[in-house]
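Asks: Sharing a model that was predicted from the sequence below.
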Amino acid sequence: MSVNHMELLYAGMQTQLEHINGSLKASVQNLTSSLVCIASTLELLKAFIREHPFETPDAEIYFFKYTKPRFYCWYIYVVELHNILATVPVGTDQMLRDYYMDELGIINRCFKVYSFSYQYYLQDETIKDSEFFLRKNRIEFPIGQEHLTADPEFSTNQDYMFSKFRAYEMLRDFIIRRLRLLYQNPDNVFIAELLASKNRWWSGDKVELIEIAYGIYYTQRINGGKAEISHVIEWLEDSLNIDLSQAYRMFLDIRRRKTISYTKYLDEMREAIHQHIDETNSFKPKKKPQTNG
């Protein structure tokens, strides 16, 4: 299974979704086009594994445990996000808070109902991987899929649930961001100014942050490597009060660089650290002259 092919396919899907919606963090502007984009990408994914059969059971497990859920979660997320935004009440901030808290409760209830599978997902356990992620072991009505008609060539007992967990975690992050905005914009002017004074902000170019974001993502240092690039970007946005909604497009620009390094800013950071350490190591304080007491 070509990792590079999977990454290109995923990046292409993300770029198309961004072009359709602007930013999925805010809305789903065109549900039909978004679903067509994701569904067509999944068809390409299915065609690829049909043409390139898995060489080992471990390769098949990895695909249905990690790769397919990474793609399919976006289908679930887009539908659920559209439904949430379509029924947001018009009213006071308290009404909005209550609405989003109810939606958060629905998500948490799902995690509780499927607590065994969710803990297996969270802990990245492996003991039941053969039962969960090999197609030959698929049962007729897997847990959580009682009302779905799944393609046995392209589904296992748990890949759908792992996709749903990923999607619901993304929805939870979206709702928490909305709630944070509601609570960070109080009517009291003094409180609002106090919160604003604590904000940190990025004074460099946005593309530099994108290098950092993808560096963190590809080295898999957050949440045991489970964090999506969107999670890393949202974390940087929240921490540094900046809009990185064009992140995928900016990363494409980085990939197209011809005359400068793909990691220009990261290289600059490395050089700055090396220079500081070299200067510190070479610094020799002058000895005070000894005086005869």
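Replies: Noted; the coordinates are in hand. On a predicted model such as this, the values are computed, not experimentally measured, just so you know. Residues are numbered from 1 along each chain as shown.
Asks: When you work out contacts or count neighbours from here on, use the C-alpha atoms and nothing else.
Replies: Noted.
Asks: So which residues of the stretch 151-293 of the chain form strands?
Replies: Remark: no strands are assigned in the stretch 151-293 of the chain by DSSP state E, counting those that start in this stretch.
Asks: Which stretches in it count as helices?
Replies: Using DSSP state H, counting those that start in this stretch, the helices of the stretch 151-293 of the chain run over 159-183, 189-197, 206-218, 229-240, 247-255, 264-282.
Asks: Just name the most buried of these.
Replies: Stretch with highest mean neighbour count among these: helix 159-183 (a mean of 20; mean count of other CA atoms under 10 Å).
Asks: Can you name every helix or strand that that helix contacts?
Replies: Packing contacts for helix 159-183, counted by 3 or more CA pairs under 8 Å, 6 or more residues apart in numbering; DSSP states H and E, involve helix 68-86, helix 93-113, helix 115-123.
Asks: ok, 7 Å please
Replies: Helix 159-183 is packed against helix 68-86, helix 93-113, with contacts defined by 3 or more CA pairs under 7 Å, 6 or more residues apart in numbering; DSSP states H and E.
Asks: Residues in contact with that helix: which ones?
Replies: Applying CA atoms under 7 Å, 6 or more residues apart in numbering, the external contacts of helix 159-183 come out as 25, 64-65, 69-70, 72-74, 76-77, 81, 93, 97, 100, 104, 107, 121, 133, 144.
Asks: if we can go back for a sec, which of the helices and strands packed on helix 159-183 sits closest to K264?
Replies: When these are compared by CA to CA, helix 68-86 sits nearest K264, at 28.8 Å.
Asks: Which strands and helices lie in contact with the closest one?
Replies: Secondary-structure packing of helix 68-86 (3+ CA pairs under 7 Å, 6+ apart): helix 159-183.
Asks: Run the angle between the helix it packs on and helix 68-86 for me.
Replies: Interaxial angle, helix 159-183 versus helix 68-86 (axes from the mean of the first three to the mean of the last three CA atoms, to 10 degrees): 40 degrees.
Asks: give me the number of residues near R135?
Replies: The tally of other residues near R135 (other CA atoms under 10 Å) stands at 19.
Asks: for the nearest residue to it once chain neighbours are set aside, what are its contacts?
Replies: Spatial nearest neighbour of R135, chain neighbours left out: T156 (5.0 Å); criterion: CA to CA, 6 or more residues apart in numbering. Going by CA under 7 Å, 6+ apart, T156 touches 132-135, 138.
Asks: Mind putting those residues into TSV with distance to W235 and secondary structure?
Replies: TSV is the format used below for the contacts of T156 (distance: CA to CA, whole Å; DSSP: H, G, I helix; E, B strand; the rest coil):
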residue	distance to W235	secondary structure
F132	32	helix
F133	31	helix
L134	34	coil
R135	36	helix
R138	37	coil
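Asks: Please compare the first structure with the one that follows:
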Amino acid sequence: MDFKPFIDGLQNDLKEANLMISNPVKRANHAIRLSHTLLSLLRKSVVKDGFESIDKEIAFFKTIKTVPSAKLIYHSQIRSFELEFPKGNTNTQRKFIKKRLNRLNRFYHQHMDFGEYIESGRTHFDEKYFTRKYLNSFPIVSPHFYFHDPEFNTPKDMLLAEFMGFNSFLSYLQNRMIDQSKIAIGKPFDLNTQISLQWTATKSALTELIYALHYNKVINNGNTDIKEIALAMQQVFHFDLGDFYKIFSEIKSRKISRTKFLNDLASGLQSHMDNAEE
């Protein structure tokens, strides 16, 4: 089976989710479900069809299976981090991030030999590391995987996936630390870290606003994709819009006042200005 379309599909679905789902825990849950689904599909194919050669088995467990496995690990880490992230002051939050960074450093130190093997591009141990016949030849070193499926695991495929997932999570933590530092010293920071604004109108209202901004080309001279505008608005206002394409379709089907919210905005502003002049 050609697995590349499935991997590409997962990557595209995750990119789409990153634009459509602003809440990090909901986004992580969605990514975890997608990754689990693909891993299940891959397992069925491997158990049913096997591999034509050792080289293809190595390629699968080293470059194919590790993609959804790494995404699963990465988004599981994000979900855990965001759920446990303290609501206290900035110093408490910075300490929490540092503890997570220290955990990653301990992992890298514990597995530095394997990390060096992968980063240097070596392949001389690939048959032992990434084929199933050697599964029982190595001890289980990861605390997260007590059970290895003899039909769908090799001695090192999950360890490689951990490296890949943790590398992405490391970047995530580093960016969070930068954000906390900016908050601590009072410097400006990206809108997606603001905490003071909350959208309190309807999803339809926000959708009207997003489409109006997009089609009037008032952002980046109209060179910004509507998905990006939708993501930015959801992040700024801490509001999960959901399927805004469907919402817009419902707006277009209205029989009366398809731009009700925008009309109300203009009317409210006009009324305020009229009252101010009296």
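Replies: On my side now, so go ahead. Please read these numbers as outputs of a predicted model, since none were measured by experiment.
Asks: Now do the same for the residue nearest to R135 of structure 1: its match in structure 2.
Replies: In structure 2, T156 of structure 1 lines up with T154, judged by TM-score structural alignment.
Asks: cool, F71 of structure 1 as well?
Replies: Alignment note (TM-score structural alignment): F71 of structure 1 maps to P68 of structure 2.
Asks: My understanding was that its match contacts R33; is that so?
Replies: No: between P68 of structure 2 and R33 there is no contact under CA atoms under 7 Å: 10.4 Å.
Asks: Looking at the two, which has the bigger crowd around it?
Replies: Neighbour count, other CA under 10 Å: between P68 of structure 2 and R33, P68 has more, with 25 against 12.
Asks: what residue of structure 1 matches up with K203 of structure 2?
Replies: Counting by TM-score structural alignment, K203 of structure 2 lines up with no residue in structure 1.
Asks: same check, this time on N136 of structure 2
Replies: With TM-score structural alignment defining the correspondence, N136 of structure 2 maps onto I139 in structure 1.
Asks: Spatially nearest residue to its match, not counting backbone neighbours?
Replies: N157 (6.7 Å).
Asks: so how many other residues sit close to T56 of structure 1?
Replies: For T56 of structure 1, using other CA under 10 Å, the count is 8.
Asks: For whichever strand or helix holds G268 of structure 2, give me every contacting residue.
Replies: Using DSSP states H and E, G268 of structure 2 falls within helix 260-277. For helix 260-277 of structure 2, the surrounding residues in contact (CA under 7 Å, 6+ apart) are 205, 208-209.
Asks: out of those, which are inside strands?
Replies: The members of the contacts of helix 260-277 of structure 2 all map outside strands under DSSP state E.
Asks: Ranking by neighbours, what's the top pick from these?
Replies: E208 (20 neighbours).
Asks: And it, how close does it get to V236 of structure 2?
Replies: 16 Å (CA to CA, to the nearest Å).
Asks: Can you lay out the helices and strands packed on helix 159-183 of structure 1 as TSV showing distance to R270 of structure 1?
Replies: Output for those, formatted as TSV (distance: least, CA to CA, whole Å):
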stretch	distance to R270 of structure 1
helix 68-86	32
helix 93-113	41
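Asks: most tightly surrounded among those helices?
Replies: Sort those by mean neighbour count, taking mean count of other CA under 10 Å, and helix 68-86 sits at the top with a mean of 19.
Asks: mean offset of that helix relative to structure 2 (after superposition)
Replies: Averaged over the aligned pairs, helix 68-86 of structure 1 sits 1.5 Å from structure 2 after superposition, using mean CA distance after the TM-score superposition for structure 1.
Asks: so that helix versus helix 93-113, what angle?
Replies: Calculated by the same axes, to 10 degrees, helix 68-86 of structure 1 forms an angle of 150 degrees with helix 93-113.
Asks: to the chain's geometric centre, what's the distance from helix 68-86 of structure 1?
Replies: Centroid separation for helix 68-86 of structure 1 versus its chain: 13 Å, with CA atoms, centre = their mean, to the nearest Å.
Asks: Any chance you could list what contacts it?
Replies: Contacts of helix 68-86 of structure 1 from elsewhere in the structure, counted by CA under 7 Å, 6+ apart, are 28, 35, 38, 159-160, 162-164, 166-168, 171.
Asks: Format the residues you listed as JSON lines; extra columns: distance to V88 of structure 1.
Replies: Shown next, in JSON lines, are the contacts of helix 68-86 of structure 1 (distance: CA to CA, whole Å):
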{"residue": "V28", "distance to V88 of structure 1": "14"}
{"residue": "L35", "distance to V88 of structure 1": "21"}
{"residue": "I38", "distance to V88 of structure 1": "25"}
{"residue": "D159", "distance to V88 of structure 1": "30"}
{"residue": "Y160", "distance to V88 of structure 1": "27"}
{"residue": "F162", "distance to V88 of structure 1": "27"}
{"residue": "S163", "distance to V88 of structure 1": "25"}
{"residue": "K164", "distance to V88 of structure 1": "22"}
{"residue": "R166", "distance to V88 of structure 1": "23"}
{"residue": "A167", "distance to V88 of structure 1": "19"}
{"residue": "Y168", "distance to V88 of structure 1": "18"}
{"residue": "L171", "distance to V88 of structure 1": "14"}
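Asks: Pick the one among those closest to K112 of structure 1.
Replies: Taking CA to CA as the measure, K112 of structure 1 sits nearest to Y168 out of the contacts of helix 68-86 of structure 1, at 12.4 Å.
Asks: follow-up on the earlier one: and the match of F71 of structure 1, how close does it get to D2 of structure 2?
Replies: P68 of structure 2 sits at a distance of 15 Å from D2 of structure 2 (criterion: CA to CA).
Asks: same deal with D190 of structure 2?
Replies: Relative to D2 of structure 2, D190 of structure 2 is positioned 41 Å away (CA to CA).
Asks: same thing with D49 of structure 2?
Replies: 12 Å.
Asks: And those two? Which one has more around it.
Replies: Legend: neighbour count by other CA under 10 Å for D49 of structure 2 and D2, higher for D49 (10 against 6).
Asks: re the thing from before, mind listing the shared neighbours of P68 and R33 of structure 2?
Replies: By CA under 7 Å, 6+ apart, no residue touches both P68 of structure 2 and R33.
Asks: Now do the SS call for F147 of structure 2.
Replies: coil (DSSP: H, G, I helix; E, B strand; the rest coil).
Asks: what about I38 of structure 1, helix or strand, and which?
Replies: helix 31-51.
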